[in-house]
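[1] following is a predicted model, sequence given first.
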Amino acid sequence: MANASASVWSHAAAAPDRVALRGSGSVAWTYGELRERAATVRELLDTHRIRPGDRVLLVAPSVPEFVMAYYGILAAGAVAVTANTMATERELTYMGRDAGVRLVLAWHALAPVAHRTADELGVAVREVGEGLGGFGPADSAPEPLPVDGRDTGALLYTSGTTGRPKGAQLTHGNLASCAAIFRDIHSIGADDRAVTGLPLFHVFGQACVMGTTMLAGGSLTLLERFDAGAMTALIRRDRPTFIAGVPTMWNALLRATEEGDVDFAGLRLASSGGASLPVEVMRAFEERFGCTIVEGYGLTETTGAGTCHLAGEPAAPGTVGRALPGCAVAVRDDTGADLPPGEVGEVHIKGPVVMKGYWNRPDATGEALDADGWLRTGDLGSLDAEGDLRIVDRKKDLVIRGGYNVYPREVEEVLYEHPDIVEAAVIGVPDPHYGEEVAAVVALRAGATLDVRELRSWAKERLSAYKVPHLLAVVDELPKGATGKILKRAIDPAAVRAL
């Protein structure tokens, strides 16, 4: 099977002057330049005696040099272990030691923590600068090493919300399948221009956006760190046909713009993932920009893919679409039996995008993957008669109040309808009487105030009494991860108070 980096080489051979990458500055890289620079990294790995299958820790933001380093690692047959740029020395050391990395490649601005990590691991570190990264031009650009489809190409560590982070092994076959699926269903080609503020170390930006654009031969504009003002400036400059983000990004664009501020006329696709998209945010975005957001669903363990809305095919509001081509989705009860349409159970996914397993975790792999290749996602959902999937919540986020199941996403959807609420998260707080109480943490639009009694009355008109939040905290902004996803585990239950 072809190496997952092979598309960069093939486009460089066919159209070397076609633009592959742009940053927020004025510099643009062609496919010919990207191939040359990836070959430079591959040559560097050879000097450090990195061999096929060896792991290389890559710590870099969403800049063209990330793409250079990533495809250089894959072209050498090595494994890219991509790390969050906000990770601490302790977190990076854990990841590097668990993966057994043999080299650290780090963006120059992250050099201090990278050097301390490398010292702890007893391996070399090389800083990646702008352009050629300070490595000098490669002597040649040989074709990427051939690989087996089951060979690991990237090792992405999960967030660790249920214990220490685990490395999901994404194979060259996983990466190639994800890119090909999205290229085909969204009809992405060489004339398409993508813009994203997603971090490339995360599976959504890395596999679904970068991988798809590079396979198609299009151009990709990268925003190093998402900012609504900077994003609108890039949209004006590069006139994208495709943008990708997470719900908090769409919300930020809505908050930072007025009607007519940004012309989205050339945009034919806006892709949302990473977290459930509130229906109210989707509706407001379409009204403001005249652009429909296509929502999808996937996990790190499924290369970010699983289901998606399909252009031209209506999907029920609040659903994340149907199983992608070549994939299958099932909703099952605790015994593993398939549930009929409309009933809530655990979502399972099968297909060419499902990971090989967790790195050096056979027990965890056995718990997540069954003998037939089905992955237990840990998410609760239901399928309708047409096969559209509705994600209800994370199984572990379910709030059980007095014996009644409360799905936080359902309550959050209602809170997002309130005209003064721009961000919302619902969690369960221990309660001596009910077992758990429903708590909401919200952020308000600029200048707004919230009368909690009025909010409770307002919510009671839209929710059953046991679902209405009885505890509330108002904050300036909800805690978020590097992808912009709201981090419920970072919310302090002690911060909420009785309504």
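    Received, thanks.

[2] going by C-alpha atoms from here, please, whenever you check contacts or count neighbours.
    Will do.

[3] show me the strands in the stretch 51-200 of the chain, by range?
    With DSSP state E, counting those that start in this stretch as the criterion, the stretch 51-200 of the chain has strands at 55-59, 79-82, 103-107, 124-128, 152-157, 167-171, 193-196.

[4] for the third one, packing partners?
    When you say that, I think you mean strand 103-107. strand 55-59, helix 111-121, strand 124-128 (3 or more C-alpha pairs under 8 Å, 6 or more residues apart in numbering; DSSP states H and E).

[5] same deal with the fourth one?
    Packed against strand 124-128, as judged by 3+ C-alpha pairs under 8 Å, 6+ apart, are the following elements: strand 103-107, helix 111-121.

[6] list of residues touching it?
    For strand 124-128, the external contacting residues (C-alpha atoms under 8 Å, 6 or more residues apart in numbering) are 65, 102-108, 111, 114-115, 118, 133-134.

[7] which among these end up buried?
    Among the contacts of strand 124-128, the ones that count as buried by 16 or more other C-alpha atoms under 10 Å are 65, 102-108, 111, 114-115, 118, 133.

[8] can you add distance to Glu259 and give these back as TSV?
    Shown next, in TSV, are the buried ones among the contacts of strand 124-128 (distance: C-alpha to C-alpha, whole Å):
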residue	distance to Glu259
Glu65	36
Arg102	52
Leu103	49
Val104	46
Leu105	43
Ala106	41
Trp107	38
His108	40
Ala111	42
Ala114	44
His115	47
Ala118	49
Gly133	41
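
[9] do you know which of the strands of the stretch 51-200 of the chain lies nearest Gly387?
    Nearest to Gly387, of all those, is strand 167-171, at 26.6 Å by C-alpha to C-alpha.

[10] so what does that closest one touch, helix or strand wise?
    Packing partners of strand 167-171 (3+ C-alpha pairs under 8 Å, 6+ apart): strand 152-157, strand 357-358.

[11] let's bring in a second model and compare:
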Amino acid sequence: MTERIWLQSYPPGVPSDIDPGEYSSLVALMEESFSKFADRTAYSFMGRDVSYAETDRLSGRLAAYLQSLGLARGDRVAVMMPNVPQYPVAVAAILRAGYVLVNVNPLYTPRELEHQLKDSGAKAIVIIENFAATLAQCIQSTPVRHVVLCAMGDQLGLLKGALVNYVVRKVKKMVPPYSLPGAVRFNDAIARGARAQFTKPQIGPDDVAALQYTGGTTGVSKGAMLLHRNVIANVLQSEAWNQPVMDRVPKGEQSTSVCALPLYHIFAFTVGMMLTMRTGGKLVLIPNPRDLPAVLKELSKHRIHSFPAVNTLFNGLANHPDFGTVDWSHLKVSVGGGMAVQSAVAKLWLDKTGCPICEGYGLSETSPSASCNPTTSKEFSGTIGVPLPSTWFKLVDDEDREVAAGQPGEIAIKGPQVMAGYWQRPDETAQVMTADGYFKTGDIGTVDARGFFRIIDRKKDMVLVSGFNVYPNEIEDVVAQLEGVLEVACVGVPDEKTGEAVKLVLVRKDPGLTEDAVRAYCRANLTGYKQPRVIEFRNELPKTPVGKILRRQLRDQPA
């Protein structure tokens, strides 16, 4: 678009552009906060507060320990944990030591974990013991040579930590048996780091900060290369966007944000952890957002100002009988992302909290936030809002030409938050980038006269389950390896709870193949949100004359 028509819809005080050059790196941003907010609480977890000064000290020591392993600048280090205080410490340590962070879904199966560790070339991993058995099953086939092993109670003090670890290991039996010879415990790594030499590396804005794995457009999981300047830009864009309402937090009161979305997900990583660090806020870490009573019990202890979440979480909480135990009167901004926010959920949330859900849009490739509805609006628009400061959107056709006014087209995005490309996949990077530097999202949208964009369809076959991308190619590739399967197709079907759910349509090679057998195989090879909700057997699959499976027909037609 030759002009940014959406600027007319910006709330007063929101700038049209931000300066991503404000920091030389994410390390500079973090270290400024460590110093500026040293005495403030950075993270609250299971009743324990961790200060900015403590996060600074622990991450500095862990950075020195990682360097003592002989890793080279730019080496990749994976993190596979739920929302525990060791996560932000590990992230800060990895970046401060000059390495590249690889965020890993802790619910991955051994097959999925092996792919990501091999593809990224990760040489070390910081992992919580609950998932160590998964790593143990595949580590021999990966480049990982160093394992830092965390436990749930590591940062909770001697007595409480020991009690929590006992309950997790012995009572709830959440740590399956594993063997990882040579693994070093998190607290031991910190102690060793205190005695090790730390060399501060030169880190610039164009260095890779993180590999954020996504299916992209083809479904093969690949790492979006997010540079330091990409994430910095998105933090500053999000801060500027939230400013009109966050300015209403009383002077002298520390802003508090809830981190119920998993930190390995780019939404929580940037808009939760990094944004809160930049503003000197307190982040309430929720290790298991599915346990709604525990979430509400934790939130009842805090005065909450900011709550980024997905539609399913807003819905689950608002409908829970304990919802009223939390004081929601201080809530200033509720950002909905990851999946479409339903209007009924938005209405219920506004009725119950007085704070509207402000729907945004983004992707792993855009660090993630690209557009958002104004935080000052009380109306639920049903759109993805307007592009953030310094961000350009346009709608293009299959030849990357801009479509005529009023016509739908593929949403293409340009801005300082757009990734540098896919890790070691120049061909796939070229497929998603236009000649003039726009990233093609695969989503079909329209735009109105005020610059508000609306998604009307998806160009690609991706299924969006509770904000997580599921790529049919990957599911079909895995299920096709099950003995007894002749053909398989994966499509998305509407689901009240998760927005969409996975449906498998199979043609049997072995007439004895059962639905139970397919489900058991999927449980062993696919993480939870990728597993099929619906399984259907047919005699044949609809195909094009050249033999390509017609997924759209399977979606639209009943069995």
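    Arrived safely. Just so you know, these numbers come straight off a predicted model, no measurement behind them.

[12] tm score of chain vs chain?
    The TM-score (TM-score structural alignment, normalised by the length of structure 1) is 0.78; 427 aligned residues with a C-alpha RMSD of 3.2 Å.

[13] ok, Gly149 of structure 1 touching His172?
    Yes: with contact defined as C-alpha atoms under 8 Å, Gly149 of structure 1 reaches His172; the gap is 5.3 Å.

[14] between these two, who's got more neighbours?
    Neighbours were counted for Gly149 of structure 1 and for His172 using other C-alpha atoms under 10 Å; His172 has more, 26 against 17.

[15] and Leu317 of structure 2, what's its match in structure 1?
    With TM-score structural alignment as the criterion, Leu317 of structure 2 lines up with Leu253 in structure 1.

[16] now the strands for the stretch 351-500 of structure 2?
    357-362, 369-372, 386-387, 392-396, 409-414, 439-447, 453-458, 463-465, 468-470, 485-495, 499-508.

[17] okay if I get the helices and strands packed on strand 103-107 of structure 1 as a markdown table plus distance to Gly167 of structure 1?
    As requested, these are exported to a markdown table (distance: least, C-alpha to C-alpha, whole Å):
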| stretch | distance to Gly167 of structure 1 |
| --- | --- |
| strand 55-59 | 12 |
| helix 111-121 | 17 |
| strand 124-128 | 21 |
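
[18] and of those, who's closest to Tyr404 of structure 1?
    Distance to Tyr404 of structure 1, taken as C-alpha to C-alpha, is lowest for strand 55-59 among those, at 44.2 Å.

[19] which residues in structure 2 does the closest one align to?
    Under TM-score structural alignment, the match for strand 55-59 of structure 1 is residues 76-80.

[20] wait, the match of Leu317 of structure 2 touches Ala228, no?
    Yes: using C-alpha under 8 Å, Leu253 of structure 1 is in contact with Ala228, at 5.3 Å.

[21] distance from the match of strand 55-59 of structure 1 to the middle of the chain?
    The chain centroid and the centroid of stretch 76-80 of structure 2 are separated by 15 Å, computed with C-alpha atoms, centre = their mean, to the nearest Å.

[22] and that stretch against structure 1, how far off on average?
    With mean C-alpha distance after the TM-score superposition for structure 1, stretch 76-80 of structure 2 departs from structure 1 by a mean of 0.9 Å once superposed.

[23] name the nearest residue to Asp397 of structure 2, ignoring sequence neighbours.
    Spatial nearest neighbour of Asp397 of structure 2, excluding adjacent residues (C-alpha to C-alpha, 6 or more residues apart in numbering): Gly409 at 5.6 Å.

[24] distance of the aligned partner of that neighbour in structure 1 from Ile391 of structure 1?
    Aligning on TM-score structural alignment places Gly409 of structure 2 opposite Gly345 in structure 1. Look at Gly345 of structure 1 and Ile391 of structure 1: by C-alpha to C-alpha, to the nearest Å, they are 10 Å apart.

[25] what sits in contact with each of those two?
    Common neighbours of Gly345 of structure 1 and Ile391, counting by C-alpha under 8 Å, 6+ apart, are 380-382.

[26] drop anything exposed from those residues.
    Neighbour counting with 16+ other C-alpha under 10 Å marks 380-382 as buried within these.

[27] just the buried ones among the contacts of strand 124-128 of structure 1 now: which is nearest Phe285 of structure 1?
    Using C-alpha to C-alpha, Glu65 comes nearest to Phe285 of structure 1 of these, at 31.9 Å.

[28] which non-adjacent residue is nearest whichever residue in structure 1 pairs up with Leu296 of structure 2?
    Using TM-score structural alignment as the criterion, the counterpart of Leu296 of structure 2 in structure 1 is Thr232. Nearest residue to Thr232 of structure 1, sequence neighbours excluded (C-alpha to C-alpha, 6+ apart): Val262, at 6.7 Å.

[29] who's in contact with the one you found?
    Going by C-alpha under 8 Å, 6+ apart, Val262 of structure 1 touches 232, 235-236, 289.

[30] please convert the buried members of those residues into ChimeraX selection syntax.
    Buried residues among the contacts of Val262 of structure 1 (16+ other C-alpha under 10 Å), as a ChimeraX selection:
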select :232,235,289
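
[31] in structure 2, which of the contacts of Val262 of structure 1 still touch?
    Retained in structure 2 (both residues aligned by TM-score structural alignment, their matches' C-alpha atoms under 8 Å) from the contacts of Val262 of structure 1: 232, 235-236.

[32] okay but Asp56 of structure 2 is in contact with Phe34, surely?
    Yes: using C-alpha under 8 Å, Asp56 of structure 2 is in contact with Phe34, at 5.8 Å.
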